[in-house]
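S.K.: Following is a predicted model, sequence given first.
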Amino acid sequence: MADTARETVVVVGLGNMGLEIAINLVRNGYRVAGCDPDPQRRALADRHDGIDTFADPSELPASDTVVLSLPSPAISMKLIETLGPRLGGRTVFVETSTVGPHDMVAFGEACDRHGVKIVDAAVMAGVEQMKAGRAVLLVGGDPAVIEHARPVLDAFSRRVTVFGGLGSGMAAKVINNAVAHALMVVFVEAGAMATSAGIATDTMLTLLTDAEMGIHRPLTHRYAERVRRGDFEGGMPISAARKDSTLALDLAQRLQVPIFAIQAAQSVYDLALASGYSDLDYSAIARLWEVWGTPAAQGLEGTPQ
């Protein structure tokens, strides 16, 4: 909870997510100065006690914390350039908009020019989760700056996970989303194959979600235990994994089910065999990335705070 002085936090962008951030801040004892050019969004915000709205960023009051929830990196940069010169040195921008890590670096350089600070706080939640207070923030930035902003971060999330320097929170979100989106393609392909093969959807879901037999083990066992430690002896060899993958491709062809992601993955096992890794556990495909100059476990040895 904020103290009884009712500290004011600025929230720029009162869209679906930004408005819920503002409401959470009010719920946890802050007063909010919300800014949005859209009169309809301001009208929605005005329904809540504790939120004062502004159409023009130049009219916003001074604040130690400015939360950005905006539709594009260009708009975030414009706000930083607009507000930065007139804010005090204690001000921290909290970027919750989804931007790239390189955008955060550029924002950091702009903030340095104006004597203010910034952290990235990527939101891992939908609007309903934010509304329910279940959002998780993936945070990057200078530890002292994060600590300064921490009470505000805690006020609109249930957990704050610090990944490293500026941009690392956004990088983590981008990577997480990339995995989720790629898996969605794989799941749809697998579902189409299962349906065409006469397997009930519920039965297939039971198999895939089984903690010991399904999709968990490639992450929790093969990546977490093998790739991180470079332990590729024993286990299911790449030659056997490639054989099973080939059978899946053959099944899809026979069922006339178009597949893309599963087929693309086959080429990685082909390359691993050609590289002489046939007898190693199939997690040894990670060695290919080491050969290509990108250690497969790089960045995973540390534990987020």
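M.R.: Noted; the coordinates are in hand. Numbers count the residues shown, from 1 in each chain.

S.K.: CA atoms for contacts and neighbours, from now on please.
M.R.: Noted.

S.K.: mind listing the strands for the stretch 101-250 of the chain?
M.R.: Secondary structure of the stretch 101-250 of the chain (DSSP state E, counting those that start in this stretch): strands at 117-124, 136-140, 159-164.

S.K.: Next one for the comparison:
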Amino acid sequence: MSTIAFLGLGNMGGPMAANLVRAGHDVRGFDPVPAAQERARDNGVTICPSGTEAASGADVVVTMFPNGAILLDSYQGGLIEAAPSALFIDSSTIDVAQARRAGELVRAAGGRFVDAPVSGGITGATQGTLTFMVGGDDEDLEAARPTLEAMGRTIVHCGVVGAGQAVKLCNNMVLGVTMIAVSEAFVLAESLGVSDDVFFDVASHATASCWALNSNCPVPGQVETSPANRGFAPPGFLGALMSKDLGLALSAIDQTGTDARMGRLAAELYRDYAAGEGAGRDFGGIIESIRERSGGQQ
């Protein structure tokens, strides 16, 4: 089994690191948040005083950071030098250009790199059922596969370095747009006198069927595991994260000149949602903002 450094032990990284421990790997971790350190320690992760110490001599270095700036700062701040020949796996969600730059830095030092953002949320991270969207060389993907298989169920090779991030941003743009569409449809149905139960029963078995409706339904009482049943309180895919991901998608839209008006509008709506209490609530809570703008109909 491998010696793995895992940096970023929060709501996603903590369970992912725990699954690596359960798979028999020697996992050394770091996170600046004491509570995250304690949870990871309880799950068998050896906590180190810094990321560079965790990475020193590691075979694999996995990062799960809030943004690309932190990733590049860590790479340029001694992390790569701590394990110059290691395989670096970044599972953060960052800009495509940042992922490519990270790969360049690692390869220049003699190491290997894949970008491997995830889909599946906290539940998938805990249960080890994540989907990994991987960008990198064939050989590097195969080297990363045993590590990824300990944390996820589906591994998709998307192309060269940066392609994993590209697919993740496109996927989450679809998710953001569809959640808004589902929420607007519920509010419209309510305004027309149709009950949530009736609309869900029809839409979930008809052409409106989608993940946002069937797994993360924004109205309570329809899907047992939906955050709507607990007032959109965490855990879940927080509005701040959706806003961040759509912001990255918007940047890619602008860079490529893509005519993506729905994606652009979704980024604007989630930016407004995350500017308030929505930042710390599930992204499905945007239905409440739609209700308020519609006159508050229930």
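M.R.: Good, I have the coordinates. Note that this is a predicted model, so its numbers are computed, not measured.

S.K.: Would you reformat the strands of the stretch 101-250 of structure 1 as JSON lines and include mean neighbour count and distance to Asp270 of structure 1?
M.R.: Written out in JSON lines, the entries for those read as follows (neighbours: other Cα atoms under 10 Å; distance: least, Cα to Cα, whole Å):
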{"stretch": "strand 117-124", "mean neighbour count": "27", "distance to Asp270 of structure 1": "35"}
{"stretch": "strand 136-140", "mean neighbour count": "26", "distance to Asp270 of structure 1": "36"}
{"stretch": "strand 159-164", "mean neighbour count": "18", "distance to Asp270 of structure 1": "34"}
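
S.K.: Save the ones you listed as CSV, and put in distance to Ala171 of structure 1 too.
M.R.: Converted to CSV, these look like this (distance: least, Cα to Cα, whole Å):
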stretch, distance to Ala171 of structure 1
strand 117-124, 9
strand 136-140, 9
strand 159-164, 9
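
S.K.: my guess is Gly176 of structure 2 contacts Met242, does it?
M.R.: Yes. Contact criterion Cα atoms under 8 Å: Gly176 of structure 2 and Met242 qualify, at 7.1 Å.

S.K.: just checking, Asp52 of structure 1 is part of a strand?
M.R.: Yes. In this structure, Asp52 of structure 1 lies within a strand as judged by DSSP: H, G, I helix; E, B strand; the rest coil.

S.K.: can you count the residues close to it?
M.R.: Counted with other Cα atoms under 10 Å, the neighbours of Asp52 of structure 1 add up to 18.

S.K.: dump the residue contacts of it.
M.R.: 32-34, 45-46 (Cα atoms under 8 Å, 6 or more residues apart in numbering).

S.K.: Now do the helices in structure 1.
M.R.: Applying DSSP state H to structure 1 gives helices spanning 16-27, 39-46, 73-83, 101-114, 127-131, 143-155, 168-196, 201-208, 217, 238-255, 261-274, 286-291.

S.K.: Can you tell me which of these is packed in deepest?
M.R.: Among the helices of structure 1, helix 16-27 has the highest mean neighbour count (mean count of other Cα atoms under 10 Å), at a mean of 23.

S.K.: Can you check which part of structure 2 that one sits on?
M.R.: Mapped onto structure 2 with TM-score structural alignment as the criterion, helix 16-27 of structure 1 occupies residues 11-22.

S.K.: What sits closest to the residue minimising distance to the centre of structure 1 if chain neighbours are left out?
M.R.: Using Cα atoms, centre = their mean, the residue of structure 1 that lies closest to the mean C-alpha position is Lys173, 1.6 Å off. Leaving aside its chain neighbours, Lys173 of structure 1 sits nearest to Ala122 (6.5 Å; criterion: Cα to Cα, 6 or more residues apart in numbering).

S.K.: quick one: contacts for the one you found?
M.R.: Neighbour list for Ala122 of structure 1: 95-98, 137-139, 169-170, 173 [criterion: Cα under 8 Å, 6+ apart].

S.K.: Of these, which ones are shared with structure 2?
M.R.: Compared against structure 2 with both residues aligned by TM-score structural alignment, their matches' Cα atoms under 8 Å, the contacts of Ala122 of structure 1 retain 95-98, 137-139, 169-170, 173.

S.K.: Among the contacts of Asp52 of structure 1, pick out the one closest to Asp202 of structure 1, please.
M.R.: Using Cα to Cα, Ala45 is the member of these that lies nearest Asp202 of structure 1, at 42.8 Å.

S.K.: correct me, but that closest one touches Phe54?
M.R.: No. Contact status for Ala45 of structure 1 versus Phe54: not in contact, 10.3 Å apart, counting by Cα under 8 Å.

S.K.: hey, what's in contact with both of the two?
M.R.: With the criterion set as Cα under 8 Å, 6+ apart, the overlap between the contacts of Ala45 of structure 1 and Phe54 is Gly34.

S.K.: The residue nearest to Lys173 of structure 1 -> structure 2?
M.R.: Checking TM-score structural alignment: Ala122 of structure 1 goes with Pro117.

S.K.: Next: Ser97 of structure 1.
M.R.: Residue mapping for Ser97 of structure 1 onto structure 2 gives Ser92, with TM-score structural alignment as the criterion.

S.K.: just Arg158 of structure 1 next, same as before
M.R.: Alignment of Arg158 of structure 1 against structure 2 is given by TM-score structural alignment, with Arg153 as its counterpart.

S.K.: Now do the contacts for the closest residue to that match other than its chain neighbours.
M.R.: Once flanking residues are discounted, Arg153 of structure 2 sits nearest to Thr129: 4.6 Å by Cα to Cα, 6+ apart. The neighbourhood of Thr129 of structure 2, defined by Cα under 8 Å, 6+ apart, consists of 120, 151-154.

S.K.: Would you mind checking those residues for buried ones?
M.R.: Buried residues within those, counting neighbours by 16 or more other Cα atoms under 10 Å: 120, 151-152.

S.K.: Make CSV out of those and add distance to Gly8 of structure 2.
M.R.: Putting those into CSV (distance: Cα to Cα, whole Å) gives the following:
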residue, distance to Gly8 of structure 2
Gly120, 17
Met151, 15
Gly152, 17
